[in-house]
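A.B. asks: sequence unknown, structure follows:
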């Protein structure tokens, strides 16, 4: 049975990790925002906790998923200490994961192959 070349498999793994990281960053941010809206309605507006009961567990799962994917990205994409720690800390403030993902993508931290290509052409 033929197998894909190692570089192709590695590229596939990186692209899958990149897609998972981007999705988890977005999901974590959306559930964080939903939880904040739910807390507003519970404590300020109406006193009903349905938003917290729905988004609390969803955000908990999304938070754990984001941390797991961020740890995998830190290892597989060979981020430095500060990049990895900032990536993990981005899960704490609302929408911080999306901000980190955008900044990391703009700096080439999410696609080492593209960053190496840019460095060679510069």
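C.D. replies: Sure, I can see it. Given the structure is predicted, the values throughout are model-derived calculations rather than measurements. Residues are numbered from 1 along each chain as shown.
A.B. asks: Please make it C-alpha for all contacts and neighbour counts, starting now.
C.D. replies: Will do.
A.B. asks: Quick check: buried residues in the longest helix seen in the chain?
C.D. replies: With secondary structure taken from DSSP state H, the chain has its longest helix at helix 6-40. By neighbour count on 16 or more other C-alpha atoms under 10 Å, the buried set for helix 6-40 is 14, 17-18, 20-36, 38-40.
A.B. asks: Over to stretch 36-53?
C.D. replies: 36, 38, 39, 40, 41, 42, 51, 52.
A.B. asks: adding another structure so you can compare the two:
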């Protein structure tokens, strides 16, 4: 049984950015439900739309920096960037990268 080395500083930053991006997506989805389905309030969209916009941009920057510092292959960088588009995909991609050892310093 082989153990993966722990994530380095760039890997930890990427993991944090992926989790924050997924959490803000969740908040935005709940906010959209409250605004468009139950029609109770638009506060969730107002707040989480802004937070998710910042988290999305931060995730993209962190993904590019982590990809360069950790020397990801091009396919890994593209997967990380594309994961930011569909809701809640950044977190499973981060888990997958962790399992493959892509978050560890080389």
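C.D. replies: Right, received. Where do you want to start? The structure displayed is predicted, hence computed values, not measured ones.
A.B. asks: ok so, going back, which one of the buried residues of stretch 36-53 of the first structure is nearest residue 74 of the first structure?
C.D. replies: residue 36 (28.1 Å; C-alpha to C-alpha).
A.B. asks: Okay, the closest one and residue 68 of the first structure: tell me how far apart.
C.D. replies: 23 Å (C-alpha to C-alpha, to the nearest Å).
A.B. asks: likewise residue 56 of the first structure?
C.D. replies: 18 Å.
A.B. asks: Likewise for residue 95 of the first structure?
C.D. replies: 17 Å.
A.B. asks: cool, residue 19 of the first structure as well?
C.D. replies: Taking C-alpha to C-alpha, one finds residue 19 of the first structure at 14 Å from residue 68 of the first structure.
A.B. asks: before we move on, the earlier item: can I get the buried residues of stretch 36-53 of the first structure in CSV with distance to residue 99 of the first structure?
C.D. replies: Converted to CSV, the buried residues of stretch 36-53 of the first structure look like this (distance: C-alpha to C-alpha, whole Å):
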residue, distance to residue 99 of the first structure
36, 18
38, 22
39, 23
40, 23
41, 26
42, 27
51, 24
52, 24
